[in-house]
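Asks: Predicted model and sequence follow; I will ask about them next.
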Amino acid sequence: MWETSARLLRLLSLLQTPRDWSGAELAERLGVDGRTVRRDIDKLRGLGYPVNATPGVPGYRLGAGVKMPPLLLDDEEAVAVTVGLRTAAGGGVAGIEEASLRALGKLEQLLPSRLRHRVAGLNAVITAMPGGSVVDPDVLAAVASATHAHEQLRFDYAGRDGASTRRRTEPHRLVHSGRHWYLLAWDLDREDWRNFRVDRLSLRVPAEGGLSSHRALFAGPKFSPRELPEDPGLHVSRGISTGVYRYQGEFLLRVPLAVAAVEISPTVGALEAVDEGSCLLRAGSNSLDELALYVALFGFPFEVIGPPELVARVGELAEMLTTAAAPRS
């Protein structure tokens, strides 16, 4: 059972979460009975914290507008924050690495020794994979603000061939693949969903404006969000892994989704669960041979669903390999 002072800090930490807590939930988290919870709530109120009771089933929420105490983190939260800061320090958003390292250093100094050793062990083995794009944090913040506010975005976009085109879009979601930031948006001129790498965007800002305010200086009129036919992450994964290639293959993998996801990056193939023991893989390539061998080298049992020319080519390759492996007389 928690000592009274430690229990009050833990209770205050729980109440900072933006949700309603029932008395029973708080009692279970703190390892006490309901009466003790009610007494502790009264103590917090006596210290000036406005703990509001919700009507109906008894519930509690910390009121707004009060000066909060220093951030309270439990063990799991502290580890999650430090790992997140370490990952951010590995790159991906220009200029944020140094700030992340400063924040990480401050947080690690405040951790108790048991957590400091645990976090140090994690930091010692975490490293970022090179090759990802670096995004201007002002551009990322500006795109996020317009997306959240449902405001049209106008920008110049550099394609794979380096050619720049002007785009008018309704931004829908920001998706991070682990290597690049993508904007999923409805292209107003092409009347279709498109994926845009954020590091290739040049926002159209009036001459008198800048990116310092992140909003209104470049954003267009408000719009009503369209309904995307599938999960945004899956849509972007499918677009960047198949849409840009000549051939788009579809494979049924006879392994659970979680097993396949360990080996197959979302930037090279889109995975979708079929049942507990299998999943669907969609991947693209400009070569049928490369596409077939790419999937085969994972070592998973699989079936080729399509397209027909890929099914035929896999059959030819299988026959060639069987002949090559046949014992010679």
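Replies: On my side now, so go ahead.
Asks: switch to C-alpha atoms for all contacts and neighbour counts from now on
Replies: Noted.
Asks: what's the burial count for Gln109?
Replies: Gln109 sits with 10 neighbouring residues when counted by other Cα atoms under 10 Å.
Asks: all helices of the chain, in order?
Replies: Assigned by DSSP state H, the helices in the chain fall at 4-15, 23-30, 34-46, 75-89, 96-110, 113-125, 137-149, 232-241, 257-263, 288-296, 308-325.
Asks: right, so of the ones you listed, which gets closest to Met68?
Replies: With Cα to Cα as the criterion, Met68 lies closest to helix 4-15 of these, at 9.7 Å.
Asks: And the closest one, what does it pack against?
Replies: helix 23-30, helix 34-46, strand 59-62 (3 or more Cα pairs under 8 Å, 6 or more residues apart in numbering; DSSP states H and E).
Asks: most packed of these?
Replies: A comparison of the helices and strands packed on helix 4-15 by mean neighbour count, using mean count of other Cα atoms under 10 Å, puts strand 59-62 on top with a mean of 20.
Asks: Report all helices and strands that that one contacts.
Replies: Identification of packing neighbours for strand 59-62 by 3+ Cα pairs under 8 Å, 6+ apart yields helix 4-15, strand 21-22, strand 51-54.
Asks: How far away from the center of its chain is it?
Replies: How far strand 59-62 lies from its chain's middle: 30 Å, per Cα atoms, centre = their mean, to the nearest Å.
Asks: Then stretch 153-160?
Replies: The answer for stretch 153-160 is 23 Å, by Cα atoms, centre = their mean.
Asks: if I look at Ala78, how far off is Met129?
Replies: 24 Å (Cα to Cα, to the nearest Å).
Asks: The two - which one has more neighbours?
Replies: More crowded of Ala78 and Met129, by other Cα under 10 Å: Ala78, with 18 against 10.
Asks: for the more buried one, what are its contacts?
Replies: Shown in contact with Ala78 (Cα atoms under 8 Å, 6 or more residues apart in numbering): Leu111.
Asks: Quick one: the strands in the stretch 151-300 of the chain, in order.
Replies: In the stretch 151-300 of the chain, the segments counted as strands under DSSP state E, counting those that start in this stretch are 153-158, 164-176, 181-187, 192-197, 201-203, 247-253, 270-275, 278-285.
Asks: Pipe those strands into TSV and attach distance to Gly46 per row.
Replies: As requested, those are exported to TSV (distance: least, Cα to Cα, whole Å):
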stretch	distance to Gly46
strand 153-158	50
strand 164-176	44
strand 181-187	48
strand 192-197	52
strand 201-203	52
strand 247-253	60
strand 270-275	52
strand 278-285	56
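Asks: Okay, one more to line up with it:
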Amino acid sequence: MTQDLPGRMLRLLSLLQTRRTWTGDELATRLGVTLRTIRRDIDRLRDLGYPVDGTTGTAGGYRLAAGADLPPLLLDDDEAVAIAVALRTATSGVAGIEETAARALAKLEQVLPVRLRHQVATFQAAAPLPVPWSTGPTADPTALALLAAACRDHELVTFAYRRGSGETGRYRVEPHALVAADPVWYLVAYDTGHDEWRLFRVDRLTDPAPTGHRVPPRELPAPDAAAYVAGRLAAAPARYTLHATVPADAATVRARTYSLPGRVHPLDDHTSTLDLAADNPHHIAEQLLGIDLGPDDTIHGTPELAPHLEQSAQRLLRAARALTRPDENRSSQDTAHGGSNENGVGHR
């Protein structure tokens, strides 16, 4: 049992859980013991059921491998609270994540010390349940885990992929990173079959399989994976487009239209250009609700988008007219519906 281990072995186990591979010399230096002592402690961990693998060669060392059972994890106070809070608020675009997170949280809370359980309970009282707004596509958590490991280990993977057109093909890629652009998860990877960087939606990806072949990491043609995803999404072709000049600074326009950085460009401190693109015209209509557009001659785009924007405007106009009917009509309706909302809460 964990409590029977001496303090040094607990520290050794903690180190093994924080990094994939440690050399014997590194562990000996960290713990202030000899290499021979490290070897004995590793053998003791193995006797207790911890699957510690040993490798040889210039890059050899020790690592905590996957076993039949999950070994006890050593967490400090901040790590335990952070995990509990993350589990409580897990509503990302991963299939079944809410139910799985609830089960994991229940197990974690059972073993939390009283002082930490109180912190988690305080947070839960202030934020009892997350609101699951997103109803978009969800990714398979097993596929995410496999791809995350492949990104970490720079291991080639293969999978079947369904493109937006409906066509399906198999790919062999060098995975680089996973990026969540709510609610969609994307895999940034180098496509070895076409010799180019690609973006793959994980919800369209099936049968991922590691190949066991590792390669040196490639340099991504962007500052980081998130910037690469944002740039590719901004440049992606779409059925409907709209370009406009907006009398507001770029930060304000991005915030009010929920646009990717590449869609908004500043002209000066008070004016920006906005480029919107979507296959669903209602998405563009929704983005335009939060801003005022500039002169008519600065607005350009897909002519087929116009009737959809007009329909959205008519719906809003009808709602506005209904709210401005004579006072006596409003009063009778308020009475019929039990008066106004005392809490003043607006609903999405």
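Replies: The structure has been received and is ready for your questions. Note that the coordinates shown come from a computational prediction; the quantities given were computed from them, not determined experimentally.
Asks: Mind checking the TM-score on these two?
Replies: The TM-score (TM-score structural alignment, normalised by the length of the first structure) is 0.55; 245 aligned residues with a Cα RMSD of 4.9 Å.
Asks: circling back: closest one to Arg200 of the first structure among the helices and strands packed on helix 4-15 of the first structure?
Replies: Going by Cα to Cα, the one of those nearest Arg200 of the first structure is strand 59-62, 43.1 Å.
Asks: Of all the helices and strands packed on strand 59-62 of the first structure, which one comes closest to Leu104 of the first structure?
Replies: Nearest to Leu104 of the first structure, of all those, is helix 4-15, at 20.8 Å by Cα to Cα.
Asks: Report the angle between that closest one and helix 34-46.
Replies: When axes from the mean of the first three to the mean of the last three Cα atoms, to 10 degrees is applied, the directions of helix 4-15 of the first structure and helix 34-46 differ by 80 degrees.
Asks: Pull out the buried positions in helix 4-15 of the first structure.
Replies: Residues of helix 4-15 of the first structure classed as buried under the neighbour-count rule (16 or more other Cα atoms under 10 Å) are Arg7, Leu8, Arg10, Leu11, Leu12, Ser13, Leu14, Leu15.
Asks: OK, contacts around the last one?
Replies: It stands for Leu15 of the first structure. Contacts of Leu15 of the first structure (Cα under 8 Å, 6+ apart): Trp21, Tyr60, Arg61, Leu62.
Asks: With respect to Val135 of the first structure, which of those is nearest?
Replies: Comparing the contacts of Leu15 of the first structure against Val135 of the first structure with Cα to Cα places Leu62 closest, at 37.0 Å.
Asks: what's the closest one in contact with, if anything?
Replies: Per Cα under 8 Å, 6+ apart, neighbours of Leu62 of the first structure: Leu15, Gln16, Tyr49, Pro50, Val51, Asn52.
Asks: Need the counterpart of His176 of the second structure in the first structure.
Replies: Aligned counterpart of His176 of the second structure in the first structure: His172 (TM-score structural alignment).
Asks: Please tell me I have it right and its match contacts Trp193.
Replies: No - in terms of Cα atoms under 8 Å, His172 of the first structure does not count as a neighbour of Trp193; the distance is 9.4 Å.
Asks: list the residues that contact both of these two?
Replies: The contact sets of His172 of the first structure and Trp193 overlap at Leu184, Ala185, Trp186 (Cα under 8 Å, 6+ apart).
Asks: For those, give me JSON lines that also has distance to Phe300 of the first structure.
Replies: Shown next, in JSON lines, are those (distance: Cα to Cα, whole Å):
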{"residue": "Leu184", "distance to Phe300 of the first structure": "31"}
{"residue": "Ala185", "distance to Phe300 of the first structure": "34"}
{"residue": "Trp186", "distance to Phe300 of the first structure": "36"}
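Asks: export these to JSON lines and tack on distance to His150 of the first structure and neighbour count?
Replies: Putting these into JSON lines (distance: Cα to Cα, whole Å; neighbours: other Cα atoms under 10 Å) gives the following:
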{"residue": "Leu184", "distance to His150 of the first structure": "13", "neighbour count": "25"}
{"residue": "Ala185", "distance to His150 of the first structure": "11", "neighbour count": "24"}
{"residue": "Trp186", "distance to His150 of the first structure": "12", "neighbour count": "21"}
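Asks: Quick one: map Trp21 of the first structure onto the second structure.
Replies: Using TM-score structural alignment, Trp21 of the first structure pairs with nothing in the second structure.
Asks: Ile38 of the second structure is in what secondary structure piece?
Replies: For Ile38 of the second structure, the element it lies in under DSSP states H and E is helix 35-47.
Asks: Check which residues of the next helix or strand after that helix are buried.
Replies: Sequence order places strand 52-55 as the next helix or strand after helix 35-47 of the second structure, per DSSP H and E. Neighbour counts over strand 52-55 of the second structure (16+ other Cα under 10 Å) mark Val52, Gly54 as buried.
Asks: packing partners for strand 52-55 of the second structure?
Replies: With contacts defined as 3+ Cα pairs under 8 Å, 6+ apart, strand 52-55 of the second structure has these neighbours: helix 35-47, strand 61-64.
Asks: ok, now how distant is the alignment partner in the second structure of His148 of the first structure from Thr192 of the second structure?
Replies: Aligning on TM-score structural alignment places His148 of the first structure opposite Arg152 in the second structure. Noted for Arg152 of the second structure: a distance of 18 Å to Thr192 of the second structure, by Cα to Cα.
Asks: cool, Glu99 of the second structure as well?
Replies: Distance, Glu99 of the second structure to Thr192 of the second structure, by Cα to Cα: 37 Å.
Asks: picking that back up, which one of the helices and strands packed on strand 59-62 of the first structure lies closest to Asp136 of the first structure?
Replies: Proximity to Asp136 of the first structure, assessed across those by Cα to Cα, is greatest for helix 4-15 (34.1 Å).
Asks: So for the residue nearest in space to the middle of the second structure, what's the nearest residue that isn't a sequence neighbour?
Replies: The structure's the second structure has its C-alpha centroid closest to Ala180; by Cα atoms, centre = their mean the separation is 3.2 Å. Sequence neighbours aside, Tyr186 is the residue nearest to Ala180 of the second structure in space, at 6.2 Å (criterion: Cα to Cα, 6 or more residues apart in numbering).
Asks: and what of Ser92 of the second structure?
Replies: Distances taken as Cα to Cα, 6+ apart place Pro183 nearest to Ser92 of the second structure, at 6.6 Å, with adjacent residues excluded.
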